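Colleague: for reference, the sequence and a predicted model appear below.
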Amino acid sequence: MRLQGYLKDAEDKRRSGNATVAILVSQIRDVAYEAENVIEAADYMKKRNLIKKGFMGAISRYARLPSDLTTLYKVGVEIHRVRRKLREVFQSVERLKINLDSQVVDESLEDCGLVHQHFNDDVVMVGFEKEYKEMVDKLVQGANMLSLVSIVAMGGAGKTTLARKVYTSSKVKQQFDALVWVTVSQKFKVIDLLKEIVKQIPNDGDQTENIDDMNEYEVGKKIRDTLMEKRYLVVLDDVWETDTWEQINRTIKAFPDAANGSRVLLTTRKKDVANHVEMPTHIHALKCLDEDESWELFRSKALPLYRSPGIRDMDALETLGRMLASKCDGLPLALVVLGGYLSKNLNRQAWSDVLLGWPSTKEMEMMRGIIARSYTDLPNHYLRSCFLYLASFPEDFTIPMSDIMSLWIAENFILPTPRHTLEETSLKYVTELVQRSLVQVVQTSDIHGWIEEVRIHDILRDWCIEEATHNGFLDVGQVGASPSHTLMSCRSSFQNSSERNLHTPPNLRALLGFGLSSVFFPELRFLRVLHVENSRIENFSNVIGGCIHLRKLTMRKCGDIMIPSIGKLLYLQTINLSETYPRTTKISGSLWDIPTLRYVRVPSRVPLPRSKRPDADPGDASLSCGAGVVSLWT
C-alpha cells in the first residue's frame, strides 16, 4: 500500500518533465508489482490447499507438504530480493533529494450520474445543420445509378460524427433496404472488412453458412449476390489510401450497380482518396466552424444549461470562454475536449490560466496541449490509468463496456467504494471521461440509457499511445517508440501482427491481441490480463495453465480453444469465449472451483461442466461456483 502511495505521488512529479523521476516511477512500479506477485504466490498456495479434496486435502490444510515448503522457501527468497530493490530505490531518492512523501488523498469521483441525458451527440452537430441536410438529400435523391458521397476534412473536424448522424436519420433508414457501416482505418485486412460487411447485411437466405471459413472471393460474391436485390447504403469511415476501393473489389465487384439508387458514403482526410473511386462522386469539403458556431459548441460543453444556476462569475467566464473558443481555430474536437476540461474547473482563475498559457503553435500541437491538460486534470491516478488503457484497442475500435469494466477491475484500477459495486464505479469512470469528451459514446441502453459501447478518437488515441509508451505503462505493437523511450512496458498490445513469436518482457501483466495470425505465446508467468480477438494461438493450452495470477481471460473469435487446467487459475474473475467454435471448444469441470469467478461468457452450444449446485440449469443467467454466484451469458 505504501508503494502504491509513493507511485501515485511520483507519477504526478513525473509529468512535470523530470527524467530522473520518470525512471524512479518505473522502478517503484516494478517493485510494487513484484511485491504483489510474491504476496499472491503465498496466498495461491493457501487457496489451492483449501479446495483440495479427500485425505491429501485434509493433510495440506493442517500440515505443510514438501511442495509447500519449497514454495515458501522461494517466497522468502523473493521477499529478500524485493527488499533489496526497495533499499536501492529509496537510497537513490535520498541521494537525489527528491521528495516522494506519500499523502493520503481522496481518490473518489464526484457523483457524475449513470443516466444518458448528456451522452447524445446533438451538441457536436453545432454548425453542421446545413451539411447534414445536404448529405441526406444527396443520398436519398438523384440518379438511380450507384454513386459516391464523400466527406473530406482534417482530423477532429467532425467527419465521423456527421456521417453517423446522417446514417441514423429516419429519411435514410426509410430509403435503403440494407445499411452497412465499416471503419477502414490506416491498417486493415480486406477479408476482415468484407466479413464485417456480410454480418451487417440483412439476409433472408441460408443462415447456416460459416462466413469464417470463406475466402475473399467467396465473401465478396456473397455480398454481391445479397445486395443485387437491395437498395443499399455502405459507409466506409476513415479511409486513408487511394486504392482502398480497388482492394475491396479486387477479386470480384462486391458492390453491384442495380440502378436502384444505392449509395456509398465515404469519410477521409485526403481529397485524392475521394477522387480516386470510379463512380459518380459528390465531394463535400467540411469547413471549420466560424466564431459564433465555435462559441456555441464550446459553451454547450463548458457551461451546460443544467449547471448554469450554480455557476458564479458567469459573465466573466463567458468573456473568457469566447476568447478561448476563438483560439481553437474552429476545430470541433479541440472545442469539446477543452470545454469538457473547463466544465470541471468553473472558476475565473482556471480559465484565465488556460488563456495566458495558450501555445503559439497551430492545429495538432494545439490539440495535443489541450489533451495533455485534460489528462493531467483527471481526478485521480486510477482514472488516468483507465484512460491510457483505451490505447490498447485498435484504431476506431468500438469497445464494449463489459470489456472495459472487466479489464479495469482485473488491473485493480477500480477502487472499492461504499454503496457501489466495482461495475458501478467503472461506469462512473467512463461517465467522467465522456463528460470531458475524452471518449465518445457509440451505443446506450434503450431501457436504462446506460453506456454500452464507446470509442476513442484516433487523435486522442495517438496521444495516449505516446504517453503510455513514454512512462512504461503500455507498449502498442507496430508503433515506433520515441528515441527517449527507455522504460520497459508492463503491458503489451499487438494489433494486426504477422509475427510468429511475440516478444514480451518477462514481467508482463497484460497482453492484448487483435488480428494475430498463427502466433506462439511466450512464457507468461505473471500475466493478469489476456484479451485476444480474431486471432489464432498455436500453444494456448500449454501456456495458460502456468498463468496462476490471471484475472481476465477473453478469447473472442479465436477458433477452437482448449482450457484443460482452468481450475488452477484461482484468481480468475472473467472468462469470455464468445464466437469461438462450439464444436471443438471445451472447458474443464474445475471451472466452478475458482473462488473469485464473476462472469462466464461462452457460445450457446459449448457444453459447460455441471455446476456444484444439484438443481443448476445451464440456461440460467447465474450459476453457483466457488465464490457463490457467477453471471453466465451464452
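Modeller: Thanks, I have the structure now.

Colleague: please count neighbours and contacts with C-alpha atoms only from this point.
Modeller: Will do.

Colleague: in the longest helix along the chain, what counts as buried?
Modeller: In the chain, with assignment by DSSP state H, the single longest helix is helix 19-50. By 16 or more other CA atoms under 10 Å, the buried positions in helix 19-50 come out as 21-35, 37-38, 40-42, 44-45, 47-49.

Colleague: need the next SSE after that helix, C-terminal direction.
Modeller: Per DSSP states H and E, the first helix or strand lying C-terminal to helix 19-50 is helix 54-62.

Colleague: please name every helix or strand in contact with that following helix.
Modeller: Under the contact criterion of 3 or more CA pairs under 8 Å, 6 or more residues apart in numbering; DSSP states H and E, the helices and strands touching helix 54-62 comprise helix 19-50.

Colleague: just so I have it, where are all the helices in the stretch 201-350 of the chain?
Modeller: 216-227, 244-248, 271-276, 291-302, 314-327, 332-342, 348-356 (DSSP state H, counting those that start in this stretch).

Colleague: how about the stretch 401-550 of the chain?
Modeller: Along the stretch 401-550 of the chain, counting by DSSP H, counting those that start in this stretch, helices occupy 401-410, 422-435, 458-470, 540-544.

Colleague: any chance of the ones you listed in TSV, plus distance to Arg250 and mean neighbour count?
Modeller: Formatted as TSV, the helices of the stretch 401-550 of the chain follow (distance: least, CA to CA, whole Å; neighbours: other CA atoms under 10 Å):
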stretch	distance to Arg250	mean neighbour count
helix 401-410	35	20
helix 422-435	40	21
helix 458-470	28	20
helix 540-544	35	17
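
Colleague: what's near enough to touch Asn120?
Modeller: Contact analysis of Asn120 by CA atoms under 8 Å, 6 or more residues apart in numbering lists Val441.

Colleague: Thr444 versus that one, what's the distance?
Modeller: Using CA to CA, to the nearest Å, one obtains 9 Å as the distance from Asn120 to Thr444.

Colleague: here's the one I want to compare it with:
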Amino acid sequence: MAASAVGTVLGNVGNLAVRETNLLCGVTLEVTFLKEELMRLQGYLKDADSKRTSGNASVAILMSQIRDAAYEAENVIEAADYMKKRNMIKKGFMGAISRYARLPSDLTTLHKIGVEIQRVRRKLNEIFQSAERLKIDFSTHVVDEHLEDCGLMYQDFKDDVVMVGFQNEYKEIVDRLVQGGNILSVVSIVAMGAAGKTTLARKVYNSSEVKQHFGALIWVTVSQKFKVIDLLMEILKQISNEGDQSRKMDGMNEYEVGNKIHHILMKKRYLVVLDDVWETDTWEQLNRTIKAFPDAANCSRVLLTTRKEDVANHVEMPTRVHALKCLDEEKSWVLFSSKALPSYKRSDIHDLDKFEKLGRKLAKKCQGLPLALAVLGGYRSKNLNMQAWSDVLLGWPATKDTQMMRDMIARSYKDLPHHYLRSCFLHFAAFPEDFVISMSDVMNLWIAESFIPHTRKHTLEETARKYVTELVQRNLVQVFKTSNKYGWIENIKIHDIIRDWCVEEAIQDGFLDVIDETTTGQVGAPSSLLPG
C-alpha cells in the first residue's frame, strides 16, 4: 500500500513539476528533485511489501515511514500549488504584483516550502539507508505506468453465470413465495459467508414471476449494526408514492413510521427482503412499537438471508428454511471457467485442454464457494499463463472458508496492474457495509483524491470508468444496477468479506483511519485527507 501512496504523490508531483512558472522559481527545481527521489523509492516497494506481508516487523516499520514521507511530500506540493493558484486569481494592482513580482509574504512562504522539501528529502535518504541495511532489493529503473486497456465494456460481462448451480434453488424459492397459504410466512436462505445468499435472493427478487405476483417489493440490508428507525424509514421510502418523502419523514419517530408502513401494506400483497440478518430478534425489533408488517391474509411473504440457522428459525410465523449448499465439483468448474476462460478469449488460447485440467484443480480448491470461484476466476483471467496457474495451485494456502477467501483477495489485490488501481480498490473501505455506491460518486471521489492519472488518450472520467470495469471483471466489486438504455454501470456494491479485507489492509497501511467503529461501524477518509 505504500506503493500506492508514493505513486499517487508522484502523479501530483509530476503535474506540478511540468507547470514551471515564475512564481515557483527555484522551488520548481526542488520539487523535481523530490520527484526523482520518490521515483527511486518506488524501486524498493515491491520487495519491501512482500517482506512486510511475511511478518518482518522491521520492514513493516520501514513501510510506515515510506507512507508518512510520501504524504508529507504531498502536503508540501499542495502548499506550493495552492500558492500558485491563489496568486493567479488575484485581481488589480496587487494581483499583478503577485504574478510578476515578489511580495514579502510570498518570499516567506516559498522559503518555508523549500525548507520542508529539504526536510522530506533528508527523511527519504534515511529510508534509503534503512532499506539497504535490511537488504531490500531495489532497481533504479521504474517503468512508467500508462493506462492499460481494461477490455470490453461491462455489458459483455453479464453476471448470469453467478447463478450456476442455483437454478433448482431459485425455482424452489420462487415457488414458495408465490404459492402456499394466505397467511404471512417466511422463507429463509441460510449459508456461510461467500456462499451466494444475496446473489440468489436478488435474482429471486428481480424475477418476473415475483414482480407480477406482489404489489409491493421491499429490499433492505440489515447487517450486523443497524438502527430500527433507519430501516423503517428506508422501507417507507420504497413503498410510498408521495413525493419528497425524506422531508415529510423528518421528525417522525419509530411508531409513526411503523404505523404509516402498516397502513400502506394493509392494502397490498407485499414481499419484504431482509438481507444479511445477524440477530435473532431483528423481526421483533422492527415490529416492537407497532406491527409494521401486517398479516392481511393475502399471501404476503418475507424473504430472509442469514449466516445463522438460529436466526432463520427464530421468526415467530410459519417459516421454511432453505439451507444453501456449496457447489459440487462440476458446478464449481462451470462457474470458475466462465470467469477465468470466458468465451470471447477461448479462441485465442493455445493448449486449452491443459488450462481446463489445471482450472478444474483450482476450482476444487475453492470448496464450492461462489465468491471464491468468481474472484479466483477473475484473477486468473488476467494472466493466461500455464506456469502462473501452476504456481497458484502449488502455493495454495492450507486454510479453509473465510481465511482461504482472504488469501485469495490478497492475491487478486497484489495482481492489480498498478498502484492507481490498488488505491481505488482500497478506497472502497471508506464506504459503509452493504452500501450501494453510485458510479458517478465514486469516480468523482477517485479523481478528487488524485487516484486517477492524467493520460493523453483518455479523460479522467473515462479512465475512472475503465478502472471500475476492471474491478468488476476481476469480481472484486459487484454490479448492482446498469443503465437500461446504454448498459453502463450505474451502481456497484462490494461484498462484506471483501470490504472487511479492504478495511484491515487500509488501516494497517495508514490509508484511512477508523472514526468510531463501536458506534457507527464506519471508517474515515483516506489518511491524505486527515489532519496531522
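Modeller: Yes, it's here. Note that this is a predicted model, so its numbers are computed, not measured.

Colleague: report the TM-score for the pair.
Modeller: Once superposed, the chains reach a TM-score of 0.87 (TM-score structural alignment, normalised by the length of the second structure), with 494 aligned residues with a CA RMSD of 2.4 Å.

Colleague: quick one: closest of the helices of the stretch 401-550 of the first structure to Leu86 of the first structure.
Modeller: helix 458-470 (22.9 Å; CA to CA).

Colleague: by how much does that closest one deviate from the second structure on average?
Modeller: Mean deviation of helix 458-470 of the first structure relative to the second structure after superposition (mean CA distance after the TM-score superposition for the first structure): 1.6 Å.

Colleague: which helices and strands sit right next to that helix?
Modeller: Under the contact criterion of 3+ CA pairs under 8 Å, 6+ apart, the helices and strands touching helix 458-470 of the first structure comprise helix 363-376, helix 381-389, strand 475-476.

Colleague: rerun that using 6 Å as the cut-off
Modeller: Under the contact criterion of 3 or more CA pairs under 6 Å, 6 or more residues apart in numbering; DSSP states H and E, the helices and strands touching helix 458-470 of the first structure comprise an empty set.

Colleague: now do that helix against helix 363-376, angle only.
Modeller: Angle, helix 458-470 of the first structure to helix 363-376, by axes from the mean of the first three to the mean of the last three CA atoms, to 10 degrees: 60 degrees.

Colleague: now for His418 of the second structure: what does it line up with in the first structure?
Modeller: With TM-score structural alignment defining the correspondence, His418 of the second structure maps onto Asn380 in the first structure.

Colleague: what about the nearest residue to its match once chain neighbours are set aside, how many residues nearby?
Modeller: Leaving aside its chain neighbours, Asn380 of the first structure sits nearest to Glu107 (5.6 Å; criterion: CA to CA, 6 or more residues apart in numbering). Burial of Glu107 of the first structure is recorded as 12 neighbouring residues (other CA atoms under 10 Å).

Colleague: how near is the equivalent of Glu107 of the first structure over in the second structure to Lys457 of the second structure?
Modeller: When the two structures are superposed using TM-score structural alignment, Glu107 of the first structure falls opposite Glu145 in the second structure. Distance check for Glu145 of the second structure against Lys457 of the second structure: by CA to CA, it reads 14 Å.

Colleague: what of Asp509 of the second structure?
Modeller: For Asp509 of the second structure, the distance to Lys457 of the second structure under the criterion CA to CA works out to 32 Å.

Colleague: and if you look at Arg133 of the second structure?
Modeller: In this structure, Arg133 of the second structure lies at 42 Å from Lys457 of the second structure, with CA to CA as the measure.

Colleague: what do you get for Ile498 of the second structure?
Modeller: Counting by CA to CA, the separation of Ile498 of the second structure from Lys457 of the second structure is 32 Å.

Colleague: also Tyr420 of the second structure?
Modeller: Remark: distance between Tyr420 of the second structure and Lys457 of the second structure (CA to CA) = 17 Å.

Colleague: who has more neighbours, those two?
Modeller: Tyr420 (23 against 9).

Colleague: list the contacts for that one?
Modeller: Listed by CA atoms under 6 Å, 6 or more residues apart in numbering, the contact partners of Tyr420 of the second structure are Phe451.

Colleague: then Leu331 of the first structure?
Modeller: Leu331 of the first structure makes contact with 157, 288 under the criterion CA under 6 Å, 6+ apart.

Colleague: counterpart of it in the second structure?
Modeller: When the second structure is aligned by TM-score structural alignment, Leu331 of the first structure is paired with Leu369.

Colleague: nearest residue to its match other than its sequence neighbours?
Modeller: Of all residues beyond its chain neighbours, the one nearest Leu369 of the second structure is Ala195 (5.1 Å), with distances taken as CA to CA, 6+ apart.

Colleague: map the one you found across to the first structure for me.
Modeller: Using TM-score structural alignment, the partner of Ala195 of the second structure in the first structure is Ala157.

Colleague: got it, and Ala70 of the second structure?
Modeller: Matched by TM-score structural alignment, Ala70 of the second structure corresponds to Ala32 in the first structure.

Colleague: in what helix or strand does the nearest residue to its match once chain neighbours are set aside lie?
Modeller: The shortest distance from Ala32 of the first structure to any residue that is not its chain neighbour, by CA to CA, 6+ apart, is 5.9 Å, and that residue is Leu3. Element membership of Leu3 of the first structure [criterion: DSSP H and E] is helix 2-14.

Colleague: ok, average deviation of that helix from the second structure?
Modeller: Averaged over the aligned pairs, helix 2-14 of the first structure sits 3.5 Å from the second structure after superposition, using mean CA distance after the TM-score superposition for the first structure.

Colleague: for Glu241 of the first structure, give me its contacts.
Modeller: Contacts for Glu241 of the first structure were tallied using CA under 6 Å, 6+ apart; there are none.

Colleague: quick one: the equivalent of it over in the second structure from Lys225 of the second structure, how far?
Modeller: Under the alignment defined by TM-score structural alignment, Glu241 of the first structure corresponds to Glu279 in the second structure. Between Glu279 of the second structure and Lys225 of the second structure the computed distance is 10 Å (CA to CA).

Colleague: Leu10 of the second structure now?
Modeller: 39 Å.

Colleague: need the residues that contact the strand ranked longest in the first structure.
Modeller: When secondary structure is assigned using DSSP state E, the longest strand within the first structure turns out to be strand 232-239. Identification of contacts with strand 232-239 of the first structure by CA under 6 Å, 6+ apart yields 176-185, 262-268.
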